[in-house]
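Peer 1: 3D, please:
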Amino acid sequence: MHTLPPGFRIDEYEIVRVLGAGGFGITYLAFDHNLDGPVAIKEYFPADIAVRTDDARVAAAAGRSDVFAWGLDRFLREARAIHRLRHPSIVRVHRYVERHGTAYIVMEYVEGESLASILESRGQLPANEWGPWLDRLLDGLAHVHNHDYLHRDIKPANIVIRAADGEPVLIDFGAARVASQQRTHTQVLTPGYAPFEQHTSEGAQGPPTDIYALAAVSCHVLTGEPPPNAPDRMLEDGHEPLAERVAGAGVRWLKAIDDGLELRSEDRPQTVTAWRAALNETGLQPLDAAEIEKLREAASRDDPQALAQLRAEARAGNPEAQFVLGEMCHEDDMYVDHDEAVKWYRKAADLGHPGALFRLGEQRDEKEDSAAALAWYHRAAVHGHVEAQFKIGSLYREGIPPDEEAAEEWLHKAALQGHVGAEFILGTILAAGYNGLAVDGYDAVRWLRKAADHGHAGARFTLGQMYSHGKFVPRDLVVAHMWFTLAENAAARAAKLEIEPYMTSAEIDQADRRAGAYPGASPEE
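Peer 2: The predicted structure is shown next:
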């Protein structure tokens, strides 16, 4: 595969690296020099009918000009239409560009971990963990279908769990097309996730096509492997019903997923709305987090009925109830029982509860078992648990095991979610360039400012030092004095006394006024 090299420019976009490649095209990570941020770019490069020339142009292979031109026209028409999609569970398309004999779709770059990567490391996920993500993806898929489009390539690699909030995002619409177009002459598919109609150029495709793919993803998530390839199933169906293979989930819910895996398109749910109705038809639903918290508050007031209901909910397999019981046994004076806390934490952790996974990591950390703590923290961090991400970054910084690049990566994940300690440490790492990491003054100041805005005294003191010495910022004693005043600690007070002889009374008064008007919260260490 002849990919574009790092540094290659397409207008304001500079190629950084390849994110993925398939038969339909190549996806790159690029840097947008106009907006000063990352983007993903999908290049139209159908490998079986295209070649790249020495000057980076894309041309049709010999005898394939008509097919190449037809596909390029489709690619552009669909890019224009997909641009209208706006949903938190759908990657956003910014624009399309025609250059170098081909076309490029410029998309939002979703920072996070792909579902494929998660499954590679964990094998499979419990139903209660996958269920909420599936529901979010159904929201997004319904939005796509409501705009008369199909995705046509739903698979674990095209689902990213966004680092900022732990929510799933459907990416890579390079294979999408108009749903009302009943026939297609392009074969875009991934074996195991593509229904039978995608394996033939004459197959009628519609919403049931995407439903099959998302049901196949669900099968993979819940069992550790996708269903057999659709043409193989037509000869001899080796797919075993999920209800016979998956524990900890409602039989009707699992049956609804199997309904989405029916081989004949007309036998599947015909719309996302219909499929969701079948998935939600599971009898009594477990209590949600808000209801569990009300029970906890009542139980803490010595309400035996609330405690009994909480225990019943936990025994029924509600991970939030199990976690809350663990918290009560861990920290509530009325119920303290550390062995009982661990029992409930482990039950909730087995069902993927991030808070329980984090607590088990903390317990190993307290016993100075850093390797075990790191393993628990990693499992919690996968679900976006910000404190776990911070702990992982801290452990790597402490050298358990030593890995400064990994420390920066995990602290960055936590900082993106607003963790003030991660913002501060990330700023100091980027300012100092520890252990060979590149110094980045711009980002160092940016993260320190975020931590300072969140009330971190250390960040405010560090910014004061930067402005007093002119490090990464213009030297400005008024601003330095303001930050030292806001830090309100002994070191900052001493630093103020050092710079005040070099300031006029008017400048000191100005700095004090700016500090008094600063909207930040009270300092936190």
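Peer 1: from here on, just use CA atoms for contacts and neighbour counts.
Peer 2: Fine.
Peer 1: wait, residue 34 sits on residue 12?
Peer 2: Yes - with contact defined as Cα atoms under 8 Å, residue 34 counts as touching residue 12 (6.2 Å).
Peer 1: show me what contacts the nearest residue to residue 375 once chain neighbours are set aside?
Peer 2: If the residues on either side of it in the chain are set aside, residue 375 comes closest to residue 361, at 7.4 Å by Cα to Cα, 6 or more residues apart in numbering. Counting by Cα atoms under 8 Å, 6 or more residues apart in numbering, residue 361 makes contact with 372-377.
Peer 1: before we move on, what about residue 143?
Peer 2: Listed by Cα under 8 Å, 6+ apart, the contact set of residue 143 reads 85, 87.
Peer 1: secondary structure element holding it?
Peer 2: Taking DSSP states H and E as the criterion, the element that holds residue 143 is helix 127-146.
Peer 1: mind checking what helix or strand follows that helix in sequence?
Peer 2: From helix 127-146 onward toward the C-terminus, using DSSP H and E, the following helix or strand is strand 149-150.
Peer 1: any idea how many residues pack against residue 11?
Peer 2: The local packing of residue 11 (other Cα atoms under 10 Å) involves 11 other residues.
Peer 1: distance of it from residue 412?
Peer 2: For residue 11, the distance to residue 412 under the criterion Cα to Cα, to the nearest Å works out to 29 Å.
Peer 1: let's compare: structure for the following, please.
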Amino acid sequence: MTSPRPPHSTNSPPALHRIDRFYIVREIGRGGLGVVHLARDPVIDRNVAIKTLSPRLSAVEKKQAETRFVNEARAVGGLAHPNIVTIYDANIESDPAYLIMEYLEGSELSRMLDSGRIFPPSEIASIVRKLADALAYAHRQGVIHRDIKPGNVFILAGNQPKIFDFGIAQVLNRVSSTAGLPDGPTLEDDTTTSLHDNLAGTPNYMSPEQAAGRPVNNLTDIYSLGAVMYEMLAHRRPFQYDTTEEVLDAIANRTPPAPHQLNKAIAPVLSQIAMKAMSKQPQERYQSGEEMALDLGRYLALHKRVRSKVSAARSEEDDDLPALPTRLPQFALAGLLAAAAGAAYFWLRMKGLA
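Peer 2: Sure, this is the predicted structure:
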């Protein structure tokens, strides 16, 4: 079989720089264990992301990283969801070993938050709702991510999120073999750590049971998603401490202030969704991604109705009272928001959130 000819696209990379049939365009990401490049698949004529092991790894680190590669390929290979990254292929026997994934254009949520990006509440609800739906799907397939954090969420155009990096995921009843990865959790760059199979993840987003090294199930992902939502709402992490030990102790023993107490622009109803997801006791959290997505959907529906009524009120006032173009609509807005708040509070009482 002859080798495929280089692609004819003007974006084609040099023919001499390739991995198997994939022509490397440029590096687009780098971490402690791996490097990600934009590449071109000449057979299907599409851009892909190719993830390879870092050439600087020791023999022991390389073996551990290969284990994560296999785990990620098995975890994601059977998933098909619009908010989960797609893995097309994997080759652990190749040198270098690689994963072929869909190429995503956008930014990691962590980079956006670190740069000071502030999302409107409705956008936060929409993004987290899609992530909750994606986790619900993964959990139904027997996959627990175990490392949900802003650094593992990619935001595409139109605020479409994608979950990626399933390297320490649990698949069905098989616990991923991640023992011996780089020692010691760090708070400096939210590096994923694995001290043993149960204590794997990123300290700032670990559930209490995960931080304690106890066995976890799908509810650990619910907690972590709540922590991500909290950070988006409050513009800070739930627990702000300098050391890993302090963070882990706070996760186990302290309750952070609700996001709406830190950010007055946030409605209590939205704030309490994040807090419920982050309940210390797993049985007090949302019991599935579907449940969390449902409450976020109710919030978005309520928000849409309020906006529609406000818009209608403004339009009516503009038609009837052209000499008073702003004052009365402000009163109308206040009344509608008060009514919405009352409806939201009643809903929360019914849901046991208030």
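Peer 1: quick one: TM-score?
Peer 2: For this chain pair, the superposition-based TM-score is 0.67 by TM-score structural alignment, normalised by the length of structure 2; 293 aligned residues with a Cα RMSD of 3.8 Å.
Peer 1: who has more neighbours, residue 34 and residue 12 of structure 1?
Peer 2: The neighbour comparison of residue 34 of structure 1 against residue 12 (other Cα under 10 Å) goes to residue 12, with 13 against 9.
Peer 1: now check the more buried one against structure 2: what is it aligned to?
Peer 2: Taking TM-score structural alignment, residue 12 of structure 1 has residue 21 as its aligned residue in structure 2.
Peer 1: just to check, that match is in contact with residue 45?
Peer 2: No - with contacts defined as Cα under 8 Å, residue 21 of structure 2 does not count as touching residue 45, sitting 11.3 Å away.
Peer 1: residue closest to the middle of structure 2?
Peer 2: A centroid search over structure 2 (Cα atoms, centre = their mean) returns residue 153, at 3.5 Å, as the residue closest to the centre.
Peer 1: that one -> structure 1?
Peer 2: Under the alignment (TM-score structural alignment), residue 153 of structure 2 maps onto residue 159 of structure 1.
Peer 1: what sits against that match?
Peer 2: Residue 159 of structure 1 makes contact with 114-116, 168-171, according to Cα under 8 Å, 6+ apart.
Peer 1: nearest residue to it in space, please, no chain neighbours.
Peer 2: According to Cα to Cα, 6+ apart, the nearest residue to residue 159 of structure 1 is residue 170 (4.8 Å).
Peer 1: now the match of residue 153 of structure 2: how far from residue 142 of structure 1?
Peer 2: 16 Å.
Peer 1: now swap in residue 345 of structure 1 and tell me
Peer 2: For residue 345 of structure 1, the distance to residue 142 of structure 1 (Cα to Cα) stands at 36 Å.
Peer 1: with neighbour numbers in mind, choose between these two.
Peer 2: Summary of the neighbour comparison: residue 345 of structure 1 and residue 142, criterion other Cα under 10 Å, with residue 345 having more neighbours (29 against 18).
Peer 1: and the strands in structure 1?
Peer 2: Under the criterion DSSP state E, strands of structure 1 are mapped to 9-10, 13-21, 25-32, 37-44, 50-52, 58-60, 93-99, 102-108, 112-114, 149-150, 159-162, 168-170, 177-178.
Peer 1: distance from the last one to structure 2 after superposition?
Peer 2: On the superposed models, the aligned residues of structure 2 are on average 2.1 Å from strand 177-178 of structure 1, with distances taken as mean Cα distance after the TM-score superposition for structure 1.
Peer 1: now the lengthiest helix in structure 2: buried residues?
Peer 2: Across structure 2, the longest stretch assigned as helix under DSSP state H is helix 289-320. Residues of helix 289-320 of structure 2 classed as buried under the neighbour-count rule (16 or more other Cα atoms under 10 Å) are 289-293, 295-297, 299-300, 302-303, 306, 309-310, 313-314, 317-318.
Peer 1: other SSEs contacting that helix?
Peer 2: With contacts defined as 3 or more Cα pairs under 8 Å, 6 or more residues apart in numbering; DSSP states H and E, the secondary structure elements packing on helix 289-320 of structure 2 are helix 121-140, helix 268-277, helix 327-351.
Peer 1: now render those as CSV, adding distance to residue 52 of structure 2.
Peer 2: Rendered in CSV, the data for these read as follows (distance: least, Cα to Cα, whole Å):
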stretch, distance to residue 52 of structure 2
helix 121-140, 24
helix 268-277, 35
helix 327-351, 46
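Peer 1: with that, I have no additional questions.
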